[in-house]
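# sequence and computational prediction follow.
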Amino acid sequence: MDPATLPVGARVKYYRRKNGNRSQAAVAGLCGITERYLQQIEAGTKVPSARVLSRLAAELGVPVAALLADEPVVCPTAPLTAAPAVARALMGCGPPRNDEPPDAAELRERVGEAWGIWQSSRTRFTEAAEILPDLITEVELAVRAHRTGNDAAARREVLRVAADLYGLLRSYCRRAGRLDLSLMVADRAIRAAESADDPVRIAAAQWNLGHVLLSHDEPGAVDEAKDVALSAVAQLRQAPVTIASKAVEGALELVAVVSDARRHRWWEARQRLEQHAAPLARQVGEGNVQWTVFGPTNVEMHAMSIEMLAGEAVEGLRVADQIDTSRLPSRERQFTFGLELARCHDLRREDAAVLVHLLDLEEIAPEDLVRSALARSMILDLQKRVRPTFRRQVTDLTQRLQLV
């Protein structure tokens, strides 16, 4: 039987039997769900949430991608927007390495450089695709090498580096449209951070998972993102209070804010932003702890985002006028702000302003623009209704982005 041809529930059943032939009751209990729920999942009458799917994959001893992907797990075919070598490395199908892994200090420097590229480069997808495969292979080689070693400090540092790398990969895979791989690396980040016993990184890994869930279309995923974030906040508050812990707490609060806004709970989103996220931002100031870019500017950007999602374009534009993103360390956050600003003008059918912002986004992050569903939608709608004065510019933009 080829599991790649099976639906999700049938794949769960296949791997449950293949990997130990355990009972439904045993697997369900270890995953924190009822036996009846697992029966319904396997029968195809219930769709598991992302978190339940992650628990099932871990308990069955397979990657999450094995339960989701359309291809077999062995050396999968890469998607259209993610580099094949990145996908292969994550699935353990990269070139074999027999040499000694680099030490933790070298790996930490390389992961930091990779994060710098990812947050600041105009061509971040292209550059990341070139450096990530080898980095994945070497970090995972180092983790395996230290797993049975006697140097506890070195093992902990390597696990911290792994958690940081998986955080980057969560963002890369999500932006590349591979939510299956994004969920998998988010789970790996959590496990690495927990093994390192690092409270701030554990919370940051939960923040990563929250963003994956916010991207899922499945029912309940957005609700679950808030649950994950607030559970992580409660856990983080049991650790020693530092600027770093407060910054990551604030980032988690923003996940909950977005969850409320995505469910059209505008009042709750605004209230949480004002009462929870904003005070934390004032305490920690501008920063980039664990690459969350949390600070007052990011909070203001979320205030504008709420109004954009609520269709309150005028209020969104008013809030946007007070925001300066030029000093943000993340080009991605600058891009998101510009995209939502364009959307506010789009809601008001201010086509000239929409075009100006889209052209600005092409300059800021062309590879992000071509991957953005919202940007593509706005550009195609603009092409249908734009005045003749701007038609050539819009047509040229659609051609550069290969939308026609």
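Cool, the structure landed.
# alpha carbons only for contacts and neighbour counts from here, please
OK.
# check which helix or strand the closest residue to residue 111 other than its chain neighbours maps to.
Once flanking residues are discounted, residue 111 sits nearest to residue 165: 6.1 Å by C-alpha to C-alpha, 6 or more residues apart in numbering. Per DSSP states H and E, residue 165 falls inside helix 152-175.
# which strands or helices does that helix pack on?
Using 3 or more C-alpha pairs under 8 Å, 6 or more residues apart in numbering; DSSP states H and E as the contact test, the elements touching helix 152-175 are helix 104-120, helix 124-147, helix 179-196, helix 199-215.
# compare the ones you listed and give me the one nearest residue 334.
helix 104-120 (10.0 Å; C-alpha to C-alpha).
# what's the angle from that closest one to helix 124-147?
Angle between the axes of helix 104-120 and helix 124-147 is 160 degrees (criterion: axes from the mean of the first three to the mean of the last three C-alpha atoms, to 10 degrees).
# residue 145 and residue 187, how far apart?
Noted for residue 145: a distance of 21 Å to residue 187, by C-alpha to C-alpha, to the nearest Å.
# which one is residue 39 nearest to, not counting chain neighbours?
In space, residue 39 is closest to residue 24, 7.2 Å off (C-alpha to C-alpha, 6+ apart).
# which ones are touching that neighbour?
35, 38-39 (C-alpha atoms under 8 Å, 6 or more residues apart in numbering).
# one more to weigh against that first structure:
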Amino acid sequence: MCTQGAILCLSPYAEPSTCPRKKGNSVNSPCLPIGERIRYHRTRRGRTQVAVAGLAGITEAYLSQIERGLKVPSADVLTRIAAELNVPVASLLGEDPAPSTTEASTTTASSVVRALMGRGVPRGTEPATPTALRERVEAVWRIWQESPARFTEAEKLLPSLISDTEHAICAHRTGTDTGGRREVFRTAADLYGLLRSYCRRTGRLDLSLVAADRARRAAEDADDPVRIATAQWNLGHVLLSQGEEQAQEAGAVALLAVEGLQCVPQSPEATAVRGALELVAVLSSARTCRWSEARKRLEQRARPLAEQVGDGNVQWTVFGPTNVELHAMSLGMLAGEASEALRVADQIDTSHLPSRERQFTFGLEVARCYDLRREDAAVLVHLLSLEELAPEDLVRSPLAREMVTNLVRRVRPTYRRQAAALAQRMSLL
């Protein structure tokens, strides 16, 4: 049994279901205690403890104890404090709806789910051509990897794209255009690979598994060995998100796919996907605390493959030497070796990577290393940088939300205002 589960739980490469508190399929973000919310709203309005306590009919000492978490106010006292601070009681309880996404965005996200579950384009319409579908899928992939507002932008395009792709599959499955049929299935495999990532990042691990399975079936229908292996890479990342037992299974899935690629004619594409699969196996070993095995596989299997192909983006995996270094840094973080991880991080330049998400993950892990060392100023600097790089990812990351919440609780007065403002923008206050 892994003895460092608390650290492993916080890996942004594979956010496990045991990290955040759950209710159904949605993630409940960490919220500040009542006392710290009261202090936040009081100081934000420039009110002293003496003034608020006096007008609320309690002593300054009692309010101080409430703000420090030593006392829990009664409903009557809480109501009076809320009235003096001119905020709803729900704001002090953390029960007000978090405005992290707009109503329109939520509606669109629901449309993605509806399309994924098969409620889309009427079958009587003319199917999209393979070329048109390919262009649209590649455009969405570019948005997903490059846009700071990738969730909002992708959610506008995905529902119709899912429906049109499924419609094209139905039209070509029994058609006579063999080349067109194969291209449609290849495109479908690529689309469902993106949806695997989208569903995982939006907290729908159940649908992420559905998308990974559809990507695999589409790749098999296309008879495309590289895409079949990529589909197993997608499945591996879903399994990495679901606890220690599934993490071990992820490694088995990845290595089976590596074995399957041995029978495929060698090409840069096959080599890159093989390397990406090796990195899944590396993370599988790390998630189950087999540190020596993880480091050995990284150095002896993944790194030589990365040196063969160089930095690239085959099948949107971003595999290459830089990605291998990112995983080396991640191993240090997961093992709790923050100083070693930061030493590795100092040698990494992610500015040339085609994936903003991978740049975000790197920055988040650097922030986590400083968090482990309780270097709050560095944590805050990196979190603010991540907000500029990918604000939608920051809001949705359980690790980021946890770090910001903890930062507000313990940060020195010098940085408290900036930390509290960030927490407010992330709907944690």
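Arrived safely, thanks for sending. All of these numbers come straight from a predicted model, not from anything done at the bench.
# sorry, back to before: CSV for the helices and strands packed on helix 152-175 of structure 1, including distance to residue 310 of structure 1 and mean neighbour count?
Formatted as CSV, these follow (distance: least, C-alpha to C-alpha, whole Å; neighbours: other C-alpha atoms under 10 Å):
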stretch, distance to residue 310 of structure 1, mean neighbour count
helix 104-120, 28, 18
helix 124-147, 31, 19
helix 179-196, 26, 24
helix 199-215, 17, 26
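# ok, back up a step: structure 2: which residue goes with the residue nearest to residue 111 of structure 1?
Aligned by TM-score structural alignment, residue 165 of structure 1 pairs with residue 191 of structure 2.
# thought its match was touching residue 135?
No. Applying C-alpha atoms under 8 Å, one finds residue 191 of structure 2 not in contact with residue 135, separated by 11.2 Å.
# show me what residue 262 of structure 1 aligns to in structure 2.
Under the alignment (TM-score structural alignment), residue 262 of structure 1 pairs with residue 287 of structure 2.
# can you pull out the helices in the stretch 301-404 of structure 1?
For the stretch 301-404 of structure 1, the helices defined by DSSP state H, counting those that start in this stretch cover 313-320, 331-347, 351-364, 366-371, 373-385, 388-400.
# residue 35 of structure 1 versus the residue nearest to residue 39 of structure 1, what's the distance?
For residue 24 of structure 1, the distance to residue 35 of structure 1 (C-alpha to C-alpha) stands at 6 Å.
# please apply the same query to residue 16 of structure 1.
13 Å.
# those two - which one has more neighbours?
Between residue 16 of structure 1 and residue 35, counted using other C-alpha atoms under 10 Å, the more crowded position is residue 16 (20 against 17).
# aligned to the residue nearest to residue 39 of structure 1, what sits in structure 2?
So, by TM-score structural alignment, residue 24 of structure 1 is left unmatched.
# likewise residue 299 of structure 1?
In structure 2, residue 299 of structure 1 lands on residue 324 (TM-score structural alignment).
# mind checking what secondary structure its match has?
helix (DSSP: H, G, I helix; E, B strand; the rest coil).
# mind listing what the closest residue in space to it that isn't next to it in sequence touches?
Nearest residue to residue 324 of structure 2 in three dimensions, chain neighbours excluded: residue 303, at 6.3 Å (C-alpha to C-alpha, 6+ apart). Taking C-alpha under 8 Å, 6+ apart, we find residue 303 of structure 2 in contact with 275, 321, 324.
# scan the residues you listed and report the most crowded one.
Counting by other C-alpha under 10 Å, top hit in the contacts of residue 303 of structure 2: residue 275 with 26 neighbours.
# which one in structure 1 is aligned with it?
For residue 275 of structure 2, the residue aligned by TM-score structural alignment is residue 250.
# now the angle between helix 199-215 and the strand or helix carrying its match, please.
According to DSSP H and E, residue 250 of structure 1 maps onto helix 243-262. Between helix 243-262 of structure 1 and helix 199-215, the angle comes out at 10 degrees (the same axes, to 10 degrees).
# if you count neighbours, what's buried in stretch 412-426 of structure 2?
Within stretch 412-426 of structure 2, the residues that count as buried by 16 or more other C-alpha atoms under 10 Å are 416-426.
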